[in-house]
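Student: Sharing a sequence plus its predicted fold:
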Amino acid sequence: MRGSAVFKPLSGKTVIVTGASKGIGRGIALRFGEAGLNALVVSRTLSDAEKVAAEIGPNASAFAADVTKEEDCKAMAAAAIERYGSIDVLCANAGIFPAAKLGEMTAADFDHVMDTNLKGTFLSVSAVLPEMKAKKAGRIVITSSITGPITGFPGWSHYGASKAGQLGFMRTAAIELAPWNITVNAVMPGNIFTEGLDGIGGDYIASMEASIPMKRLGTVFDIANAALFFASEEAGYITGQQMVIDGGQVLPESLMALQEMGAAS
């Protein structure tokens, strides 16, 4: 069956977005809300989540949860079912990225990042499984990164390990959950312009853009659109896969490759 040239609408379905108060998570929540999904906007601080839910409109509501805590994740899933009747999509986006170089990084620093980024993904996924398994349908989209699975950056060895770990988790989870028609995929952002870059200066942003073949930073909606695709019915035969959204950042083998591109143009 070839199907329609237009993707089937997701309106009326329910998405949970963790880490949704700012940055990529906020962009994902806004984009899914725009597509007509009921959105549970999750953040550690309720007031921050409420601001984003208000931006989306009446089909969104806020919930406070710490994804490092199992009871919070279970309460998050229960709230989505109570408010909207189902959980169709989980966007496991919550993550932190404090910098600390080896030799200075403490065990507590390492554990904090792993607990939030990797354990938080596991707990969020575990919390939505009873509902998804009961319906025999679901979409799980994990926000990983190019940092860790593909690239590295000084000060982010713990962050990179957590993001690579998410992909390892994803592959086995995809196998285990396939019998219930639950897909598990990941988006892998490159350099994305978020609130965190405000005030760092044009020179720094220009240097970042110079390392990207498309010569611009990505937007949060570039990531959100990829997540929305993974959530679509049309992506139902895709599982255990990752999509790099980086403007070609990981492609050049050296700075010379980008300089050659400039010379050719």
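Tutor: Sure, I can see it. Note that the coordinates shown come from a computational prediction; the quantities given were computed from them, not determined experimentally. Residues are numbered from 1 along each chain as shown.
Student: hey, let's count contacts and neighbours off CA atoms from now on
Tutor: Will do.
Student: For the closest residue in space to Phe97 that isn't next to it in sequence, list the residues it contacts.
Tutor: Leaving aside its sequence neighbours, Phe97 sits nearest to Tyr159 (CA to CA, 6 or more residues apart in numbering; 6.0 Å). Neighbour list for Tyr159: 96-98, 113-114, 117, 147-148 [criterion: CA atoms under 8 Å, 6 or more residues apart in numbering].
Student: Take this one as well and set it beside the first:
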Amino acid sequence: MKRLRHSGRVVLVTGAGGGIGAAIAQLYCEEGARVALVDFDEAKVKEQVALLRAGGHTVEWAKADVANFDECAMACDQLVKKLGPIDTLINNAGVSPKHDGAPAPIWEMNPDEWERVVGINLTGSFNLVRALTPSMVERRFGRIVNMSSVAGSAYLPIVAAHYSATKAAIIGFTRHLAGELGPFGITANALAPGRIETPLLKTVSAAANQAVVDETPLRRLGTPLEVAKAACFLTSDESDFVTGQVVDVAGGWLMR
């Protein structure tokens, strides 16, 4: 029988309407957690909720733009009332805009696009942490995983400057959280995925994805489930003494 490592836990996943976020939510459900899904795309998140509930899992959802603190705080309040105090936060929501399959060069980048990417990828993580850590501090327990990227520590021409900047900032943010929140029994770690087979890849040319495969020691792209497994490990009892770390889920691509 599979051991339910997250039985009794309440987990909130942002950007849970599809791709990596949906896989993370699914795995936490399978591991016994009650799961809260937060996404801006109401139709997509409702579809995921229906699938998970059909499997007998306890799932609730809330619509929120993670870049907006008031919406995040309201969503958290609603979800806590339905599921109880949130133990685990997975800041997965993120965007990487493309234009005809290519990132905008810095000299052509629309300032509004910069602000939107920073708002979702970086400020969004702050907003959820700010909304949920008071309760974690009070209860002297919490688990946080922020989604960085291999682009946070290496130059990748397949993403734009705003994406790399936010993913690098997430690493610093995570390490600061680990130091500040550690005395309260709260761990904070980051995941740095490489090329993962999600709908986002459809915005990039097949040649660009193949080039990554050719540079990856495991000679393939990753799967959303593999990222989900890493998240579940970092928030399980097996990693109680692990905090402030950045774990690459990249098949050896861009090893540091």
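Tutor: Alright, I've got the coordinates. Computed from a prediction, not measured in an experiment: that's the story for all the values here.
Student: What does the TM-score come to for these two?
Tutor: Scored by TM-score structural alignment, normalised by the length of structure 2, the superposition of the two chains gives a TM-score of 0.90; 247 aligned residues with a CA RMSD of 1.9 Å.
Student: Buried only: go through the contacts of Tyr159 of structure 1 for me.
Tutor: Neighbour counting by 16 or more other CA atoms under 10 Å classes 113-114, 117, 147-148 among these as buried.
Student: Identify, from those residues, the entry nearest to Val125 of structure 1.
Tutor: Asn117 (12.3 Å; CA to CA).
Student: From Val187 of structure 1, how far off is the closest one?
Tutor: 14 Å (CA to CA, to the nearest Å).
Student: Alignment lookup: the residue nearest to Phe97 of structure 1 to structure 2.
Tutor: Using TM-score structural alignment, the partner of Tyr159 of structure 1 in structure 2 is Tyr163.
Student: Which helix or strand contains that match?
Tutor: helix 161-181 (DSSP states H and E).
Student: List the buried residues of that helix.
Tutor: Of the residues in helix 161-181 of structure 2, 161-171, 173-175, 177-178, 181 count as buried by neighbour count, 16+ other CA under 10 Å.
Student: Work out for me the element Cys29 of structure 2 sits within.
Tutor: helix 19-30.
Student: Please apply the same query to Gly262 of structure 1.
Tutor: helix 255-264.
Student: How about Glu60 of structure 2?
Tutor: Counting by DSSP H and E, Glu60 of structure 2 is part of strand 59-63.
Student: how close does that strand sit to structure 1?
Tutor: Following the fit onto structure 1, the mean deviation recorded for strand 59-63 of structure 2 is 1.2 Å by mean CA distance after the TM-score superposition for structure 1.
Student: Who are the packing partners of that strand?
Tutor: strand 34-39, helix 42-54, helix 69-83 (3 or more CA pairs under 8 Å, 6 or more residues apart in numbering; DSSP states H and E).
Student: Run the angle between it and strand 34-39 for me.
Tutor: With axes from the mean of the first three to the mean of the last three CA atoms, to 10 degrees defining the directions, strand 59-63 of structure 2 sits at 20 degrees from strand 34-39.
Student: How far off centre is strand 59-63 of structure 2?
Tutor: 16 Å (CA atoms, centre = their mean, to the nearest Å).
Student: The closest residue to Glu55 of structure 1 other than its chain neighbours and Leu251 of structure 1, how far apart?
Tutor: Once flanking residues are discounted, Glu55 of structure 1 sits nearest to Leu30: 7.5 Å by CA to CA, 6+ apart. Going from Leu30 of structure 1 to Leu251 of structure 1 by CA to CA gives 30 Å.
Student: Settle it for me: which of those two has more neighbours?
Tutor: Set Leu30 of structure 1 next to Leu251 and count neighbours by other CA atoms under 10 Å: Leu30 wins out with 25 against 13.
Student: can you count the residues close to the equivalent of Gly194 of structure 2 over in structure 1?
Tutor: In structure 1, the residue paired with Gly194 of structure 2 is Gly190, using TM-score structural alignment. Around Gly190 of structure 1 there are 23 other residues, counting by other CA under 10 Å.
Student: Might one say that Gly190 of structure 1 is in contact with Met243?
Tutor: No - judged on CA atoms under 8 Å, Gly190 of structure 1 makes no contact with Met243 at a distance of 10.7 Å.
Student: what ranges do the helices span in the stretch 101-250 of structure 1?
Tutor: Using DSSP state H, counting those that start in this stretch, the helices assigned to the stretch 101-250 of structure 1 run over residues 107-114, 120-135, 157-177, 202-210, 220-231.
Student: Just put those in TSV and tack on distance to Ile81 of structure 1.
Tutor: Listed next are the helices of the stretch 101-250 of structure 1 as TSV, based on distance: least, CA to CA, whole Å:
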stretch	distance to Ile81 of structure 1
helix 107-114	28
helix 120-135	8
helix 157-177	20
helix 202-210	42
helix 220-231	18
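Student: Among these, single out whichever gets nearest to Val52 of structure 1.
Tutor: Val52 of structure 1 lies closest to helix 220-231 among these, at 14.0 Å (CA to CA).
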